[in-house]
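Engineer: Attaching a predicted model along with its sequence, questions to come.
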Amino acid sequence: MTVDLGPRPLDGLRILDLTTVVMGPYASSILADMGADVIKLESPGGDILRQVGPSRSGEAGGMFLHANRGKRGIVLDLKSEEGRATALQLIADVDVLFYNLRPSAMERLGLSYEAVAAQNPAIIYVGAFGFGRDGRYADLPAYDDLIQGLAAIPALLAEAGDGTPRYVPVNIADRIVGLHAAIAILGAVHFRDRTGLGQRVDVPMFETMASMVLADHMAGLSYTPPLDAGGYRRLLTKERRPFRTADGHLCVVLYTDQHWRRFLEIAGRDDLTSDPRFVNHAARIKHADEIARELATILATRSTRAWQDVLGKADIPNAVMHTIESLMQDGHLEDVGFFIHSLHPSEGPVIEMAPPSRWSLSQPRASRPAPRLGEHTSEIAAELGNARREPNDVEHQPIRSF
């Protein structure tokens, strides 16, 4: 059973999704929430993300559920002639082919852009993979950790921390590149709608993450000759962290001159208002470590609640430091209906996250739960005029409850 609560922005757009794990499925889940008919094509063994994290049935962990909701699932073996032929039938009837294999692997499967465009000249052929195809890394494997390392993220964390390189404990490269891929698909769709022309679009992970990191940290290296060795000092100070209070932690950002004047008055440290390190934003950036240590000393004198009360009244930016568990109990998220309780056909009661954006006319939403392996193979085959049951098809009716 699917949910129909009115029009969504991408209703009518059809995407054949060959992606697996996090990056690609995350991107296509955003488009599915917007109304695109996303057909998730899996091999007979299924997307490996199904195996990540606990699952009631063993079929789909939480990350898989969140990254694949709203999609229809089909099983095909693209290495077989029959599977490839069925894929080409699907390709003839979709707007977008989205993949995250290396381009050389797509060529070996007989699904290069040239082969696909011969079947559907207007198709938008989008690949999200490790490295631009013209560079020396083009054929190398790519995973989130590898791209974080290449994009200097562990080195930045080492400089800002105890000297130990670390990865960000979020699949940050996969998700940021996934967002870029979703945007690229929408841009290519708009171009095709205006011109009638399909095209190939590559979204390489390394280049995308390098552009994100360097936008913050190129700094003086943006000039010829360089003005400094790069790096944004406010982000790299070892003291940039949630501050310890008398009974916990608090996140505080004192950014403007006005913020600082108000804070020093509240803290009874008017003596620092004339300190040259505090006089303006440029001086505070230059002395970021010292400034942060002074702030840490002051904040340790009162409880978290006491600081929130006075900082809130002064309109000084602050926030609690959540854990994963407390984040899921956040009152604001409850107010806006961020969490949705639903039923999955194999997993039972589950908690989903609503799309974070709010639209006045065409609100994105999940129309169905993440598919079981091969759940819609017969349905999609019938749409192709091929009503025979595929060998890996599974008969299940999805259940949805809000």
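Structural biologist: Looks like it came in fine. Residues are numbered from 1 along each chain as shown.
Engineer: C-alpha from now on. contacts and neighbour counts both.
Structural biologist: Will do.
Engineer: what sits against the residue most central in space within the chain?
Structural biologist: With distances taken as Cα atoms, centre = their mean, the residue of the chain nearest its centroid is residue 175 (2.7 Å). Contacts for residue 175 (Cα atoms under 8 Å, 6 or more residues apart in numbering) come out as 22, 23, 26, 27.
Engineer: ok, second structure coming up, stack it against the first:
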Amino acid sequence: MDEPTGPLKGIRVIDLTSVLFGPYATQILGDWGAEVVKVEPLSGDVWRYAGHFRNRGMSGQFMAVNRNKRSLALDLKHSGGKDVLRRMISRSDVLVTNVRPAALERLGFGYEGCQKTNPRLVYAVATGFGQNGPWAKRPAFDEIVQAASGLASSVGTDDEPTFVPSLIGDKVCGMMLAAAVSAALFRRERAGHGQLVEVPMLETVAAFNSIEMLGGHAFEPPIGPVGYKRMKERRPMRTKDGWLTMLPYSGDNWCDFFKAVGRPELIEELSVRDPVLLSANIDQIYARMSEIAPSRTTAEWEELLLELDVPHAAFTRLTALGEQPHLRAVDMFPDLDHPSEGRIRQARPSAMFSENPPGIYRAAPRLGEHSHEVLRELGYNDSEIAVLADCKAIAING
């Protein structure tokens, strides 16, 4: 494997997370160069078994959020397993966990105890609900948070809420957690000590959704209804031979568009020059566009809209995502050789750094693949490692 080159090179991260929210965050840190050790129970992260796989425990979904990590299989209820983790904490920069805080405290790895072991440690907790609120001890999953945050009501209606068909809460919160850890590391360089970082799902998704969806309730007292009208009205446009989304945005865009399609009278009828009136009339505007769109093929629309500099895109099927022209040109979905899983495909890191490019330098690990290697680095000799394996404090695979 290649060596990491990203801006977090040299930062050591203990990844005590499972499923999606936490592992996505720690993968981002790994993509950015951090050395990440994924500490798993002897049975493994349950996400290993979700979705399609060639070999049990190595699903595509697991590999998509666990590259650039090493796997250490550890029983944290065993005294030997606890000793290993304590030694890791003393030598690490970051601990990221989505184990419930009370459970981690009972195991002896709460924030205060870890801070005493290593005052420079950034201790990051991925929670469902903020620990200062009444729901602190509740379990949370993506659909729970979509429901409680108002997101499902925004996608559907108050009377008939609808889930976004994606684990959007986990992924948005994962990105927030990676950013929060990076900010805490920067602060540590200034202050000389670590701190507790918490990213709760409900609060994060509620804030994320509120940006446009508070609508008139962004004022007190409210000056209008909640929601953003354009979100309810926007729709795919059926062309003569497919589907296209197009979004004339500025007043000039709208004027150029309606002139080019031979409907200049709509400029005044729909008041597209005035952004306030345009917003108010957006339902009528989209209705007119739906009537106009079938007059041309998708390719003909793309040629015209490029000429007019009107934002647009043809729809890409999930099965053809790797062939989307821009994504193919930037090699967004490279084919990779996995040591045990053969040829795989996943998205490369999207954030770019001119001096410290991120990259994929280590394939997602098999459960316990690096247990022996990590323990040797921690100072355990082979006989000590064998004892830990025999008493099932650790598991070794490979």
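Structural biologist: Everything's here; your move. Small disclaimer: the values here were computed from a predicted structure and weren't measured.
Engineer: circling back to that earlier point, just checking, what residue in the second structure corresponds to the residue nearest to the centre of the first structure?
Structural biologist: Alignment note: residue 175 of the first structure maps to residue 171 in the second structure; criterion TM-score structural alignment.
Engineer: now stretch 82-94 of the first structure: which residue numbers in the second structure?
Structural biologist: So stretch 82-94 of the first structure is aligned with residues 80-92, judged by TM-score structural alignment.
Engineer: Give me the neighbour count for residue 227 of the second structure.
Structural biologist: Counted by other Cα atoms under 10 Å, the residues lying close to residue 227 of the second structure total 20.
Engineer: Leaving out the residues flanking it, which one is nearest to the aligned partner of it in the first structure?
Structural biologist: Aligned counterpart of residue 227 of the second structure in the first structure: residue 231 (TM-score structural alignment). Once flanking residues are discounted, residue 231 of the first structure sits nearest to residue 217: 4.1 Å by Cα to Cα, 6 or more residues apart in numbering.
Engineer: likewise residue 227 of the first structure?
Structural biologist: For residue 227 of the first structure, the nearest residue in space outside its immediate sequence neighbours is residue 220; the separation is 4.4 Å by Cα to Cα, 6+ apart.
Engineer: can you check residue 25 of the second structure too?
Structural biologist: Closest residue in space to residue 25 of the second structure, ignoring its immediate chain neighbours: residue 174 at 4.4 Å, by Cα to Cα, 6+ apart.
Engineer: What count of nearby residues applies to the one you found?
Structural biologist: By the criterion of other Cα under 10 Å, residue 174 of the second structure has 24 neighbours.
Engineer: Over to the one 4 residues further on?
Structural biologist: The burial metric for residue 178 of the second structure, expressed as a neighbour count using other Cα under 10 Å, is 21.
Engineer: now residue 71 of the first structure
Structural biologist: One way to gauge burial is a neighbour count; for residue 71 of the first structure, by other Cα under 10 Å, it gives 29.
Engineer: Residue 32 of the second structure too?
Structural biologist: Taking other Cα under 10 Å as the definition, residue 32 of the second structure ends up with a neighbour count of 26.
Engineer: same thing with residue 229 of the first structure?
Structural biologist: 11.
Engineer: So it lies in a helix, does it not?
Structural biologist: No: counting by DSSP: H, G, I helix; E, B strand; the rest coil, residue 229 of the first structure is not found in a helix; it is coil.
Engineer: What distance do you get for it to residue 370 of the first structure?
Structural biologist: When Cα to Cα, to the nearest Å is applied, the distance between residue 229 of the first structure and residue 370 of the first structure equals 47 Å.
Engineer: again, but for residue 390 of the first structure
Structural biologist: The spacing between residue 390 of the first structure and residue 370 of the first structure, counted by Cα to Cα, is 20 Å.
Engineer: Of those two, give the one with the bigger neighbour count.
Structural biologist: residue 370 (24 against 15).
Engineer: In terms of helices and strands, where is the more buried one?
Structural biologist: Residue 370 of the first structure belongs to no helix or strand when elements are defined using DSSP states H and E.
Engineer: What of the one 10 residues further on?
Structural biologist: Element membership of residue 380 of the first structure [criterion: DSSP H and E] is helix 377-383.
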